[in-house]
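Engineer: got a structure for you, letters missing:
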């Protein structure tokens, strides 16, 4: 394990968990890489209580809050009021000195506050002005989320700050632009800012909201009851205010002849990073992880190595952490982990699965079978849905993922969790089904 620290920044460490032993002719190497950031100088102190904090406490940050103002936000009228209250609560959580803006989203994007193509700087006066501007929002128009994100990108990029983050709230489907247009926007914004996305009520499309959060390395969730928005927005903003290092990348180096099969974040949620690799010199690639505060995440790295003779050992991969610098170079954070391969005739050693690898392999499968089961249920294939969701119940039970098990129990009647024997419920509340789908990728940490 190695670590790196600088004043007022987290110390990063990397730990590797694996069974390095391969049988004769074996070539697949799996490892769980735990990255931990601790000891940041400001994380946890600035958010919430930061209303009177001096500017400059904590890293510089810019936040854009995108509020759905389409016509459906007026059905019922309390929905828009809750969105206004939630955005006001988020604004109250901003640290003094944070740059911020509020965007009203319909089929076009409007600068609600401060306007003029610029960002405000948080203090008592600008917070009050922003909350007054929120009260003037009215619902009307369509939904074109890509226009909201592009305006957020323009505003966020206008500030010379360390952390750039968006919070997006929608209550409906993205009906006023094509899927290709939204996809192009997400590709253009990826790596420029992170974004948390929330769906309120039950009339929005889960795959749209989770796709936005996934592309922009943020979180996605459902707020089925609009009354819960203020608490959710406050928690989100507190987390943003705790971020201290932006654009951290997992750099994976492999020797000649080695192929990377995949790199996935597996905790706190499953996110496949394999296709997001950018080349970083000979035999090395960078995988984006977004912004960090004091926190820990797990990554599953799988590589294929050329088989070697019994007793031989090789370095299968080297994992480190880097952050980009203004001059186009990268700073290596010093933390490093080594993935090894050792060939043996000891069958017990080579067939034993590392507990961390086994746990997260199951968690990744859990996310997949939930998604597939719900898709089959919507398509009317009830036998297929029962089989997939039964497997999900079995995996959730075996891994101790109690939260997912509770969500599954609202969609299926569990006969025997250990064997995955279930019956589909004949009636399922739409909010329960959407909650299961939205949260299906959330995982539990392996018990060390």
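Structural biologist: Perfect, thanks for sending it. It should be emphasised that the depicted structure is a prediction, and the values quoted were computed from it without experimental measurement.

Engineer: alpha carbons only for contacts and neighbour counts from here, please
Structural biologist: OK.

Engineer: which secondary structure element contains residue 214?
Structural biologist: Secondary-structure element containing residue 214, defined by DSSP states H and E: helix 206-215.

Engineer: repeat for residue 125
Structural biologist: In this structure, residue 125 sits in helix 124-134 according to DSSP H and E.

Engineer: gap between that helix and the chain center?
Structural biologist: The chain centroid and the centroid of helix 124-134 are separated by 29 Å, computed with Cα atoms, centre = their mean, to the nearest Å.

Engineer: I'd like to know which elements whichever helix or strand comes after it is packed against.
Structural biologist: Counting by DSSP H and E, the next helix or strand C-terminal to helix 124-134 is helix 145-157. Helix 145-157 sits against strand 61-68, strand 99-105, strand 109-113, strand 163-170, helix 179-189, with contacts defined as 3 or more Cα pairs under 8 Å, 6 or more residues apart in numbering; DSSP states H and E.

Engineer: Take these and lay them out in CSV including distance to residue 141 and mean neighbour count.
Structural biologist: Formatted as CSV, those follow (distance: least, Cα to Cα, whole Å; neighbours: other Cα atoms under 10 Å):
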stretch, distance to residue 141, mean neighbour count
strand 61-68, 10, 28
strand 99-105, 9, 26
strand 109-113, 11, 21
strand 163-170, 13, 26
helix 179-189, 18, 15
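
Engineer: closest to residue 307 out of those?
Structural biologist: Using Cα to Cα as the measure, helix 179-189 is the one of the helices and strands packed on helix 145-157 that comes nearest residue 307, at 38.0 Å.

Engineer: what sits up against that closest one?
Structural biologist: Contacts to helix 179-189, defined as Cα atoms under 8 Å, 6 or more residues apart in numbering, come from residues 145, 146, 149, 150, 153, 212, 215, 216.

Engineer: In addition, the following structure is provided for comparison:
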């Protein structure tokens, strides 16, 4: 039996040509929220929260960065539900407890909020940036809690000053233990690092044009965490004998390749982590290579479900049938085509920005030109506006662009960090 409040739809062209092997489907899963269904428990999943504030020396320049980081932390504290264990961490070249003063957490209440706010107002900026130490402290804090959803916010204004291997190692230790939303402010943060953190810890990544945006962002992130109702949810995929899973990707609201994170349930069943769910909707692109059958035959190519422990939340079937009717086998699924294009757009932006950073103007121009063309074709006006901050668009239809000689560094990183953000099929 599936869980009330969860629905799913499959979008695919199930018809394959004679000898065809590739089956692609987009599965849209929507959780309306348990509170919307009479007779179901309405309580959110138990939550613990850690707010990590960059207090390296650069946060003092300009002073509005640290001032608004403090305001943002206070806004997050106010958004916590009573009883939620929380902690505030200050991060520079090492991680320090801000509140409580000793390593641990305190349940949110009028008293603990007041004491935490007093401690936050005393924050000052100095030192370097060592994000691995910040994350490791958060991991230790969450380890002492029994909450279903462990949620962290990490704010930085600079690039990590450690060897890349240290951050990678720390993320490996933290993976599966808490969710982390990473945010950049100022002019020296790196999109690749924020995306790396968000990807490993099943959170989101973004950059802010102005420090004044921080309080609203922290409040919204905390409220969203407080609204999670089911924790540790996985997408479960069954495929038939002789088949191969090419990939499993979340493709909305942002692109996240889950393929390499498969946890085997059996030889033919694998679980892919999706984190915690509240009232929301997500899309997944599943691609399977099957053994071809004869014309007229139909097989079950995959069974896609969302599970939380032993509970099946929703399930849908992916089919394959062989035909000699080319009108059927060549028909494109608009959803599959759309998200394939969105993935191509994200790759073009990231490759173009990497080439630009490496000084390879020729590759950067070609890749970012392709990104402009793809953005125009898919109606991504938001992405087109961002790209126009790093390239001069000569002809969007052909992808003809010129690199801007000295674009604002914040604009460049925001273009990069938002490359994985997607939109649904027009009119969907």
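Structural biologist: Thanks, I have the structure now. Note that the structure is a prediction, hence the values are computed from the model and not measured.

Engineer: thinking again about what came up before, counterpart of the helix holding residue 214 of the first structure in the second structure, which residues?
Structural biologist: Helix 206-215 of the first structure corresponds to residues 191-200 in the second structure, going by TM-score structural alignment.

Engineer: Equivalent analysis for stretch 134-143 of the first structure, please.
Structural biologist: With the alignment judged by TM-score structural alignment, the segment of the second structure matched to stretch 134-143 of the first structure spans residues 120-129.

Engineer: in the matching stretch, what counts as buried?
Structural biologist: Within stretch 120-129 of the second structure, the residues that qualify as buried by neighbour count (16 or more other Cα atoms under 10 Å) are 120, 125, 128, 129.

Engineer: Likewise for stretch 311-328 of the second structure?
Structural biologist: Within stretch 311-328 of the second structure, the residues that qualify as buried are 312, 313, 314, 315, 316, 317, 318, 319, 320, 321, 322, 323, counting by 16+ other Cα under 10 Å.

Engineer: cool, and stretch 250-263 of the second structure?
Structural biologist: For stretch 250-263 of the second structure, the neighbour count (16+ other Cα under 10 Å) marks 250, 251, 252, 253, 254, 255, 256, 257, 258, 259, 262 as buried.

Engineer: Would you mind giving those as a markdown table with secondary structure and distance to residue 370 of the second structure added?
Structural biologist: Compiled in a markdown table, those are given as follows (DSSP: H, G, I helix; E, B strand; the rest coil; distance: Cα to Cα, whole Å):
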| residue | secondary structure | distance to residue 370 of the second structure |
| --- | --- | --- |
| 250 | strand | 23 |
| 251 | strand | 20 |
| 252 | strand | 21 |
| 253 | coil | 22 |
| 254 | strand | 20 |
| 255 | coil | 19 |
| 256 | strand | 21 |
| 257 | strand | 22 |
| 258 | coil | 25 |
| 259 | helix | 26 |
| 262 | coil | 32 |
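
Engineer: Max pairwise distance over those: which two?
Structural biologist: Farthest apart among these by Cα to Cα are 253 and 262. That separation is 20.5 Å.

Engineer: related to what we said a few turns ago, let me have the buried residues of stretch 250-263 of the second structure in JSON lines, extended by distance to residue 7 of the second structure.
Structural biologist: Putting these into JSON lines (distance: Cα to Cα, whole Å) gives the following:
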{"residue": "250", "distance to residue 7 of the second structure": "17"}
{"residue": "251", "distance to residue 7 of the second structure": "17"}
{"residue": "252", "distance to residue 7 of the second structure": "16"}
{"residue": "253", "distance to residue 7 of the second structure": "17"}
{"residue": "254", "distance to residue 7 of the second structure": "20"}
{"residue": "255", "distance to residue 7 of the second structure": "21"}
{"residue": "256", "distance to residue 7 of the second structure": "21"}
{"residue": "257", "distance to residue 7 of the second structure": "22"}
{"residue": "258", "distance to residue 7 of the second structure": "21"}
{"residue": "259", "distance to residue 7 of the second structure": "23"}
{"residue": "262", "distance to residue 7 of the second structure": "23"}
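
Engineer: ok, longest strand in the first structure?
Structural biologist: Secondary structure of the first structure read by DSSP state E shows that its longest strand is strand 330-343.

Engineer: What is it packed up against?
Structural biologist: strand 3-4, strand 11-17, strand 21-22, strand 28-38, strand 313-324.

Engineer: among the ones you listed, which is nearest residue 414 of the first structure?
Structural biologist: Across these, the minimum distance to residue 414 of the first structure, taken as Cα to Cα, is reached by strand 28-38, at 31.3 Å.

Engineer: What residues in the second structure pair up with the closest one?
Structural biologist: Using TM-score structural alignment, the partner range for strand 28-38 of the first structure is residues 22-32.

Engineer: Report the separation between the corresponding residue of the first structure for residue 212 of the second structure and residue 16 of the first structure.
Structural biologist: Under the alignment (TM-score structural alignment), residue 212 of the second structure pairs with residue 227 of the first structure. Taken as Cα to Cα, to the nearest Å, the spacing of residue 227 of the first structure relative to residue 16 of the first structure amounts to 43 Å.

Engineer: Can you pick out the residue with more neighbours from the two?
Structural biologist: Shown here are residue 227 of the first structure and residue 16; by other Cα atoms under 10 Å, residue 16 has more neighbours (22 against 17).

Engineer: Tell me how many other residues crowd the residue lying closest to the more buried one once chain neighbours are set aside.
Structural biologist: In this structure, residue 16 of the first structure finds its nearest non-sequential neighbour in residue 33, 4.6 Å apart by Cα to Cα, 6 or more residues apart in numbering. Per other Cα under 10 Å, the neighbour tally for residue 33 of the first structure reads 25.
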